[in-house]
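In: Sequence plus the predicted model coming up.
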Amino acid sequence: MTTRSVPIVDRVSDAFFALDTGFRFTYLNERAETLLKRSREDLIGRVMWDEFPQTVETQFPEGFHRAMDEQVSVSFEIYHTHLETWFEARAYPSESGLSVFMRDVTERKAQETTLAQHAAVVEAVHDAVVTLDRNREIVTVNGATETILGADRTELVGEHVETLTELAGIDGESAVDIGRAITDVDVGNADRSQLEVAYVGPEGDARMAEFRFVPIEDNTATVAAVIRDITDRYEYDRVVTSLHEITRWLLESDDPEEICAIAVHAGSDLLDLPISGVWLLEEERGYLEPVAGTAGAHDEFGGLPRFNPGEGLVWDVFEAGEVQLFDDLGTIDNLYNPDTPLESEIIAPIGTHGILMTGSLDPYRFDETDIDLISTLVENTRAALDRADREQVLRDRTAELERQTDRLESIADVLSSDLKDQLETVADALEEETTDEWEFPLAEDTVETTLDRAERLVDDIREFARNASTVGTRTRLDLEAAIEDAISDSQLEMDSVVVVDGSATLRADPDRFGHLLETAFDSAAARAKGDVTIQIGLVGFDDGGSRGFFLLDDAAEIPPTAHDRVLDPTADDETAIDGLGLALVRAIAKAHDWECSVTNGDNGGTRIEIRDVTTLERTRE
């Protein structure tokens, strides 16, 4: 190297040093002194490998020997551990040795490492990431873009962004919005921009995406577009909004069965739950009764079962009061139907009203999103059923007030006519007695009978006045025991006979039911004018009709033309021989949701039938 070249290499920004054919330093510029942290005086004439022995195990010897032996230029990057520096080395051979240029690229390598890490992150994320230059041409595309849009990334790079919007099936108006958002971010009008856009997925299905645009600092790209598929979230929001709309329909109904039908079909149509049903608690008998089901449920099972207390998972969940998911029914014990075709199911209590159950023929069909949506549906259904209950209570109270008004009017009619008749009978009997001793043997029985009837009439009126058409808490009663208690409190003569054919139990208000039997017995006693035989038996168990019981007496029969009138508290003709008696029996029966009728026996007498006693159960044959 000539001395005239020294000033030139001293002025270059790279470190430069020269080696002779024996790899001895012949020259170093100032930048090389700084980079190697040694002065020229220390290194000139010395062998590089001796002065920097740590380089022997690096690419320096291999690269420099190759350049010298083959007389070709070489370049490589190397990390100098001792100096903690990355170097880019370029060696140019000549007959006299090597000219070596070295550049500190530590900062660049750090940037490249960071960029590589960022690129790895971008490549790993599930969102599509596309970078654009100022001409709106695509610079980079990550792998998720291919998954979301179904496009080959190699076909997108270098293309205008319109290629992407066309490929995704984005409509013209939305494409314009995307272009405007990119411009706003690129020119600094906005720090970021976000849009929700409908697009067509790789399978040709309609989907929703969220486009976010942010500025970036890159040698070529200026804007990054992050595209996230939000179809599931969008659908979830749509379903939740629809569920709130359905809540309005639920609250407009006051019929529990209609409310449950709306809930079931909402689950089927909105939540894609084709095998679903709702069961409501039948409070009187204590079981869960199916009231609504999807067509899929009926197709699969041919009808929904009734669940008695303690049967299957349904009762466990209902009593626990919390929604439960069963991913794999094949691993669950205590199934109501071990042969069920269902593989997974969700059971959701509707407050204390009942449960909603939905199932699938596949295991692990449901997830937390399904649980959230079903929970929302059953909560809205519970609110609607609560409202329906309140409305029913209000209607019942209104109807009861109307019945009380009618009843008071009826009582007034009875008091004004029947008591008047009884007092006139007493007066007539007294007028027939002319002796001074106040003895009237002919009238005595008439007066006593009349006063007894007046007393019974007052008792009946008192019972009506205290609201015979309502009942208190129902408990399970033994029919024979209730009959025995009623006999002892009735007007039956000592020699009267009551024959009970068949033992049974039923649920009823003990006081009201006892008064029903007592009043029926008093009616027979009043018509018998003495001893009477009463047969009591069960009906509906053998003939397939509604369950109940009958009372057949051998007293004077009530004429067929008067059967309806004796059940009417306003009746004031000769058929009302026992005051409000049978009308009171009918009122108490109706309060229990039973039906009461009066007919004649095959061999005479009067037969009172109480039907629709759904809780009646035989205790022995």
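Out: Yep, that arrived. Bear in mind the structure is a predicted one, so any value in this text is a computation, not a measurement.
In: okay, CA-based contacts and neighbour counts for the rest of this
Out: Fine.
In: Enumerate the positions of stretch 180-192 that are buried.
Out: For stretch 180-192, burial by neighbour count (16 or more other Cα atoms under 10 Å) applies to 181-186, 192.
In: Over to stretch 231-251?
Out: Buried residues in stretch 231-251, counted by 16+ other Cα under 10 Å: 231, 236, 239-240, 243, 246-247, 250-251.
In: Show me which of those residues is closest to Glu617.
Out: Lowest distance from Glu617 to these (Cα to Cα) belongs to Leu250, with 36.6 Å.
In: any residues touching the helix or strand that closest one falls within, and which ones?
Out: For Leu250, the element it lies in under DSSP states H and E is helix 231-252. Here helix 231-252 makes contact (Cα atoms under 8 Å, 6 or more residues apart in numbering) with 207-209, 259, 262-263, 266, 270-271, 373, 376-377, 380-381, 383-384, 387.
In: Return the distance of that helix from the chain's centre.
Out: Remark: helix 231-252 is offset 12 Å from the chain centroid, using Cα atoms, centre = their mean, to the nearest Å.
In: Check stretch 134-150 too.
Out: Distance of stretch 134-150 from the chain centroid (Cα atoms, centre = their mean) equals 40 Å.
In: on that earlier part again, among the contacts of helix 231-252, which are located in strands?
Out: Among the contacts of helix 231-252, the members found in strands (DSSP state E) are 207-209.
In: Comparison target, given below:
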Amino acid sequence: MDDDPEFTDLTASFLRKSEPTFAISTSTDPGEALEQFRESAFDCVVSDHNMPGATGLEFLEQIREIDPDVPFILFTGGGSETIASRAVSAGVTDYLQKSAGTDQYAVLANRIRNAVETYRSRRALSESQERLSRFIDQSPLGTIEYDETFTIVRVNDAACEVLGYEPGELVGGSWAPFVPEDEELEVAAVERGLRENQAGFHNVNDIVTKDGERRRTAWYNRVVTDDDGEVITIFAQFEDVTDAHERQQKLKEQDVLESTLFETLPVGVLAEDADRRVIRINDRLLDLFGLEWDPDDVVGADCEAFAAELADRFADADRFVDRIERVTDEREPVWNEELVLGSGDALERSYRPIELPNGPGHLWVYYDVSDRRMRERRLEALNETAGELMAAETREEVAEIGVEAADSVLGLDLNAIHLFEPGTGLVPVAGTEAGRELIGPLPTFSEGDSIAWRVYETGEPASLDDVRTDPDRYNHDTPVRGELCLPLGDYGVLIAGSPTTGAFDRSDEVLGEVLATALVAALEQVDRTDRLRERERRLTRQNARLEEFASVVSHDLRNPLNVADGRLELARAESDSEHLTAVSRAHDRMAELIDELLTLTRECDTQIDLTPVGLESIARTCWGNVDTGSARIDIRTDRTVRADGTRLKRLLENLLRNAVEHGSANPRSDGRGGAVEHGSTGRRTDADGNGVEIAVGALNGGFYVEDNGPGIPPENRGSVFEYGYSTDPNGTGLGLAIVKQCAEVHGWDVGVTTGDSGARFEITGVDVVGSLGTDSGDG
């Protein structure tokens, strides 16, 4: 802008000539020029100093209000040092005084070009710095800016958030406050590297926040230099990777654990991908198939070819391959599928479909079940042996079967069975020939002289890796090393030995104990059989004597009694003596005794015929068979029981007769509370049952007979069922003994207690079939 239009146009023309790229606008009016500047973008302003209405410096102030950085050149003809000084102080970009000639225009053009380039460079730098500043401030990464001395000059919000410090607490300082002591050397090494190499570094280290929390961070460091290699600034950006680091550590730990588990599993494992290629295989699987390969060499192999190669090891090779193909096609889980190797060993295989990141996969697991199958076969054989043992008839036969089973079934080829004999000790009853060849004649063990006696006495089995270490060994020079000694209850011990140490494992102990249990059961069976046979022999002898006795009673006693009765009748015809009445009563008493004795002797046979019997009906029948006088009966049950009808009838008749006779309300002259004491079943002509109430009812597992008489004193209840027990001189003492005998032949129990008022006899252990209605009086 100039106040001389001609000069203005001339200057513009020379400038365009000197620099054709210039776009020039001219004005002689400061106000108009100012308006143009507002409306258009100008890279430079050239103004004279002396102008109408305003000076060049005043015009500069107005321009600076609009754009404080645009280049402003004062091009004046009336210049002076004072104006120049004021112009520089006012902030003009350049000052040029007009002169004669055209060279000044070339100088002006050059000054304009330099000013604009400088302006544009600064503006670009400012914009770049602004963008960088915004980038740093808005970056999600924590950013710390250092100068060339590694003094912090700037931190962003993200850095403050992670470190826990305010910007003012960090700016002007170093990294020391947030670097843990144990990380300082590493961070110092990074700083040295940045100073020396002026390059970028990536490092991961811990920081400590203002609150003292330790966090894992990843750092990205960069030195920024100018074209001359001088350091402009140093940036360190970082992010909190604590959670990611922990996840990574857990993944690493999990990978290590899984790898370790995979390699140490007692089962063989094979994983395939969607293309049936081996992803992973462990040593155990290769061992199961007898392959001396490195698992890493198998990874990537074709599983179909691998299966075809393995097939030859199985008893049914074709089925092995076909089954694998069908299972992988169906992708349904398979559990514990048994496979038999050509060697006879057995495997079990399980399959499970899996999902891999790149598609479906397959997981196979193989188990060696050869030992389990062997144990199962041994258990089956032991089960058969148990049947043979239970059929044995003697202890010696049991021992022989047991020794043979221990050898052939359990593989205990050196074994013997010693059975206890009182006064002698543990006597060898049976043993293998191999055992005798190793140790010679089998010894008899006595109290406290051996491991065998200790096991027999304590009932605790002993499994010894080396018998020489046991102070209780029988023979200090024994060739036996490993020993397994198992107790046979109170019967003895089973001993197995071996010339090698550590010969027996837990499986031998368990299976040996199974055999020992079967031997004990068989020996108990033999004992029971022997006792039954002895009992049968005693019963046979007893029955023979009883039959002989019954013959004597029925013939040799009845005949003289009949003669005496006849003579008595003759005597009465001749005389009416009161002594003859006493003789008649004695004869009646003798007849009753003979009847009762015959009942005891001839009905003691244990052979009974059990049938369902109704208690109500048989009780009423028995009531009709007994001389009851004025006594009354209350039958409170319709229960049906399994019993021998004849013996049940005799039992009830004796109990009812006993209740009527002992419970009579007519007191004896001696004041003992009844006409006949308990234990007497003798018929009394003076017992009319006056006032006696008798009840027959059901109770748990049986029935009872109860009266309202004087009862039985507690001290006498243990004796009332004994043969011949009676408190009445006229009683036989056999009635309740017959009741007990009839109960025992059924396997029942009979007892006496106190009822509501009198005596109560309870019969339990009865097989109750059913009831037509609800019993009363139970319990």
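Out: Received it, and whenever you're ready, just let me know what you need. On a predicted model such as this, the values are computed, not experimentally measured, just so you know.
In: Leu414 of structure 2 corresponds to which position in structure 1?
Out: Superposed on structure 1 with TM-score structural alignment, Leu414 of structure 2 falls opposite Ile275.
In: Find the nearest non-adjacent residue to that match, please.
Out: Distances taken as Cα to Cα, 6 or more residues apart in numbering place Ala297 nearest to Ile275 of structure 1, at 4.4 Å, with adjacent residues excluded.
In: Now do the same for Arg192 of structure 2: its match in structure 1.
Out: By TM-score structural alignment, Arg192 of structure 2 lines up with His65.
In: And for whichever helix or strand its match is part of, what's in contact with it?
Out: Element membership for His65 of structure 1, per DSSP H and E: helix 59-70. With Cα under 8 Å, 6+ apart as the test, helix 59-70 of structure 1 has contacts from 21, 55, 72-76, 78, 91-94, 97-98.
In: And it, what's buried?
Out: Neighbour counts over helix 59-70 of structure 1 (16+ other Cα under 10 Å) mark 60, 63-64, 66-68 as buried.
In: and if you look at stretch 349-356 of structure 2?
Out: Going by neighbour count (16+ other Cα under 10 Å), the buried part of stretch 349-356 of structure 2 is 349-354.
In: average distance between it and structure 1?
Out: With mean Cα distance after the TM-score superposition for structure 1, stretch 349-356 of structure 2 departs from structure 1 by a mean of 7.6 Å once superposed.
In: what comes into contact with that stretch?
Out: Stretch 349-356 of structure 2 is contacted by residues 273, 327-328, 331-339, 360-367 when judged by Cα under 8 Å, 6+ apart.
In: Repeat that for stretch 426-445 of structure 2.
Out: 396, 399-400, 403-404, 407, 413-421, 425, 446, 452-453, 478-480, 492-493, 497.
In: what distance separates the start and the end of it?
Out: Stretch 426-445 of structure 2 has an end-to-end distance of 5 Å (criterion: Cα to Cα, to the nearest Å).
In: Arg586 of structure 1 - that's part of a helix, no?
Out: Yes. Assessed by DSSP: H, G, I helix; E, B strand; the rest coil, Arg586 of structure 1 belongs to a helix.
In: Once you drop chain neighbours, what's closest to it?
Out: Nearest residue to Arg586 of structure 1, sequence neighbours excluded (Cα to Cα, 6+ apart): Cys596, at 5.4 Å.
In: what's the strand or helix carrying the one you found packed up against?
Out: If you go by DSSP H and E, Cys596 of structure 1 is part of strand 595-600. The contact analysis (3 or more Cα pairs under 8 Å, 6 or more residues apart in numbering; DSSP states H and E) places strand 595-600 of structure 1 against helix 581-591, strand 606-611.
In: picking that back up, can you state the mean residue-to-residue distance of the helix holding Leu250 of structure 1 versus structure 2?
Out: Looks like 3.7 Å for helix 231-252 of structure 1 (mean Cα distance after the TM-score superposition for structure 1).
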